[in-house]
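Participant: make a model of this:
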Amino acid sequence: MLLDTGAVARTDVPAVRVGDEALDREGLWSAAAAVAERVAGAPAVAVHGDAHLSTIVAVVGGLMAGVPVVPVPADSGVEERRHILRDSGAALWLGRRQEGVDLPVVPVDPAARSSASMPEPAPESTALIMYTSGTTGPPKGVVIPRRAIAADLDALADAWAWTRDDVLVHGLPMFHVHGLVLGVLGALRVGSPLIHTVRPTPVAYAAAARAGGTLFFGVPTVWSRVTADPDSMRALSGARLLVSGSAPLPDTVAHHLSASIGLSPVERYGMTETLITLAARADAPRRTGWVGTALNGVESRLRGEHGEEIPADGESTGELQIRGATVFDGYLGLPEATAAGWTDDGWFRTGDAAVLDADGWHRIVGRMSTDLIKSGGYRIGAGEIEAVLRDHPAVREAAVVGEADDDLGQRIVAYLVGEGIEAQDVIDFVAGRLSAHKRPREVRVVDSLPRNAMGKIQKKLLGDVRR
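Facilitator: A predicted model of the protein is given here:
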């Protein structure tokens, strides 16, 4: 059962709070049942994924009815929204009508109540159809079964000692794996209350901490902003666990948190197609920049460009491949893309470049397509260089790419945001901490780096940024 309406959960605080709106567990199930009654039998329903209590009610209602739920990014453009609706086959739109939506609209009222009960759908049935970012073409629909979500959330609860006694806090988008699957469905499955802060600001996180928050989710940008706000950071000193994901956590941020409040975030790795597969356990030593070990029910391995095994030596880079209970069923309506995503022996090809050490810990160094740089005969992970660059006192943000070079094959180019950056000083800084062949050959100082809704740098857009 994905969502157990009869599970023992906290009753002294609301089950879910989004901003100033809240519902207890009974009220949430009843409001969701009212949605389920209206959508039962639909081939799929689309949900506008903005940060409102009605979004949670809509998603839970669709899951109760056994109808595939299509979370639509709240920041999507009209054409992207139209593509998702056409491609997913959604028959109904749950939430406030948006431009480009031609479907019948089902209003979602958190105050509505129904005592209707629905049979539990089969574990193999589709729970969510979530769309990729579309960086290599139109966004693809990722078909996620109920059993994958249940397996993932149970494995994370084990890794992070997450129980009903926790109060989860985050302000992440409700249309991504981190914010919706972990951050909403995870709390409901575990039975821990959820405080969604609408926006993940330091002040909002501090207020939630004072209200009893114990488990905090964020991306590196969130934790960086927390460290820049000492009063808010001190309020988090009573938290049990901080979790960071979606990008590597800078050493400086981890050290600042650890020194100031005695807490450094655990890191985790996942993608839409696999959910979360790797995570540092709550009781493990902190290793900044390393995303931990494979979760229960998940296996991982590294392979080279020609399928060769990559040694688990903590240095050699290869493509991360995954198999296990959390992996998706395929791309909606795209059998060729689905087949291309798997190896002949049944492992999903993540496309991410990683290193693995003898203890089973993983470090993600970027995408194979954009972050594996072949320079002077060496295979270099951009993420390793970026981590060092972010430790330079003048650098706030860094993105490293490989650009065509007649001599080296590719030369290492660093795009940096900061004040008082001197190119040669930065180059020497990297050369003094990594092998000399990993130093940038060119430094470009820019006003900002292009990012998506989850804070990930969009490297293919770097050529368009202002210098």
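Participant: drop to CA atoms for contacts and neighbour counts, all remaining ones
Facilitator: Will do.
Participant: so L180 makes contact with M174?
Facilitator: Yes. Counting by Cα atoms under 8 Å, M174 is a contact partner of L180 at 4.6 Å.
Participant: the structure of the following sequence is requested for comparison with the preceding one:
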Amino acid sequence: MLLPTMIPNAPDLADAVIVGDDHLSREELVGAATATAERIRGAHTLAVLARPTVSTVLAIAGGLVAGVTIVPIPPDSGHRELVHMLSDSGAQAWLGEAPPDTTLPSIPVRRYAKSWHSHPEPPADSTALILYTSGTTGMPKGVPITRHAIAEGLDALADAWDWTAGDTLAHGLPLFHVHGLILGVLGPLRRGGRLIHTVRPTPENYAAAAQAGASMFFGVPTVWARVATDLASARALAPARLLVSGSAPLPVPVFDEIRDATGHEIVERYGMTETLITVSTRADGERRPGWVGLPVTGVETRLQEAGEELPHDGASVGDLLVRGPMLATGYLHRPEATAESWSADGWFTTGDVAVIGPDGMHRIVGRRATDLIKSGGFRIGAGEIETVLLAHPSVSEVAVVGVPDEDLGQRIVAYVVGSAVEDSELIEFVAEELSVHKRPREIRWVEALPRNAMGKVQKKLLG
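Facilitator: Presented below is the predicted three-dimensional model:
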């Protein structure tokens, strides 16, 4: 059963779900979600405008109980994106709130409705969610995610993080991605613990969640960087059991600052919409700054270059491939894109380049398209240069890219946010820490780096 805590005879838990100031007990959650399931039974695909509300949680839980595929829609979607996601997914209606000017009908989610009707568990291989992931070109691609994949992925993380019904998870992440929705909402429901969604992931809100008893916190690096600069809020997290970062690389200085302020070493993990979480540091293991850990239970990884296996020596940089029970099996209506990314025997080519150490620890260098720089005959990972630059006191944010160069093939350029110093100082700073050929050839100072909703730098907009 995907959500074992959603059965009518599950033990009640006061404030099982808290979203902002709205509270649901376990009894209210089960009753309202089951009532929603009764209302939508017989539908095949419904869209949910995934705002951070109790109604969103009830809509998604109700869809899972009924065995109806749910399509979480980002609330800030542009008109063209919205039309594409609705038509591509085959959504029949909105479940809950609908955006203005929609052509689809809306089925209400009744917050105070109650039902204790028993619903049979849908087939494990049925599609629970269709999440849309944006690529570098074209419209977002739909990723059908089965009930089995979600269950396997969450159980593997429960093993890695010692995640139990005794935990209260707090975060303020969007509810239309793997991080905020599958890990951040379905995780607590599957484990049987509590969820506190802070609506906005501010340091003050995280401190308030800590005072309310949160034992686990999820955040993207931008959130943790802000927490690190608010010492009072950071220190409030000291009693927590686990701090987890994902969706983008965590800068080493932020790891260090959080450790100094809270006593916690942040758990980093790695995953994608297509794969859920496949690699993570463990609650009972080493947490090495800049490294995302070991394959979780059931996952295999490979490192390749031009189809050839690379050694796990901590230095060789290659394409990362993953295989495991939590992976999706393809893109919706995209057979060519599916064939490009998935092999016949289940390996998924992530598009990321990585390093694997002799101990199995993984370090993500970045996206092949933007973070693997070929300069002067050398293969260089942008991430290691960024890590060094972030250690300079004048640098608060940085993105390193390769730009076309007639002599070198690609020239290393660093886009820097911070207090300006001589460019040569930063260039020499890198040359002292890394090989000389890895130094930036150019520093470009900017007011801010372009980021998406999950805090990932959009390097395609630089250069």
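Participant: more neighbours: which of L180 and M174 of the first structure?
Facilitator: Remark: of L180 of the first structure and M174, M174 carries more neighbours, 28 against 20, as counted by other Cα atoms under 10 Å.
Participant: now do the contacts for that one.
Facilitator: By Cα atoms under 8 Å, 6 or more residues apart in numbering, the contact list for M174 of the first structure reads 49-51, 55, 71, 73, 180, 184.
Participant: looking at the residues you listed, which one is closest to I310 of the first structure?
Facilitator: L180 (33.9 Å; Cα to Cα).
Participant: doesn't the closest one fall inside a helix?
Facilitator: Yes. Counting by DSSP: H, G, I helix; E, B strand; the rest coil, L180 of the first structure falls inside a helix.
Participant: what about E422 of the second structure, neighbour count?
Facilitator: Other residues close to E422 of the second structure by other Cα under 10 Å number 8.
Participant: relative to S394 of the second structure, how far out is it?
Facilitator: 10 Å (Cα to Cα, to the nearest Å).
Participant: same question, E305 of the second structure
Facilitator: 36 Å.
Participant: which ones are touching the residue of the first structure positioned farthest from its centre?
Facilitator: Farthest-out residue of the first structure from its mean C-alpha position, per Cα atoms, centre = their mean: D407, at 37.8 Å. Applying Cα under 8 Å, 6+ apart, we find D407 of the first structure in contact with G376.
Participant: and the one 4 residues further on, by the same measure?
Facilitator: R411 of the first structure makes contact with 375, 402-405, 440-442 under the criterion Cα under 8 Å, 6+ apart.
Participant: just P108 of the second structure next, same as before
Facilitator: 95-97.
Participant: would you format these as JSON lines with neighbour count included?
Facilitator: Converted to JSON lines, these look like this (neighbours: other Cα atoms under 10 Å):
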{"residue": "L95", "neighbour count": "29"}
{"residue": "G96", "neighbour count": "21"}
{"residue": "E97", "neighbour count": "18"}
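Participant: ok, back up a step: is it correct that the residue farthest from the centre of the first structure falls within a strand?
Facilitator: No. Judged by three-state DSSP, D407 of the first structure forms no part of a strand; its state is coil.
Participant: that one pairs with which position in the second structure?
Facilitator: Under the alignment (TM-score structural alignment), D407 of the first structure maps onto D407 of the second structure.
Participant: my read: V184 of the first structure touches V57, true?
Facilitator: No. Applying Cα under 8 Å as the test, V184 of the first structure and V57 come out as separate, 10.6 Å apart.
Participant: look at T135 of the first structure and tell me its secondary structure.
Facilitator: coil.
Participant: and it, how many neighbours?
Facilitator: T135 of the first structure: 10 neighbours (other Cα under 10 Å).
Participant: D12 of the first structure versus that one, what's the distance?
Facilitator: 44 Å.
Participant: also D4 of the first structure?
Facilitator: 19 Å.
Participant: what about the two, which has more around it?
Facilitator: Between D4 of the first structure and D12, counting by other Cα under 10 Å, D4 is the more crowded of the two (13 against 8).
Participant: surely the more buried one meets R189?
Facilitator: Yes. D4 of the first structure is within contact range of R189, at 6.8 Å (criterion: Cα under 8 Å).
Participant: for whatever residue of the second structure lines up with A354 of the first structure, which residues are in contact?
Facilitator: By TM-score structural alignment, A354 of the first structure lines up with A354 in the second structure. Counting by Cα under 8 Å, 6+ apart, A354 of the second structure touches 303, 317-320, 362-366.
Participant: run the last query once more with 6 Å
Facilitator: By Cα atoms under 6 Å, 6 or more residues apart in numbering, the contact list for A354 of the second structure reads 317-318, 320, 363-365.
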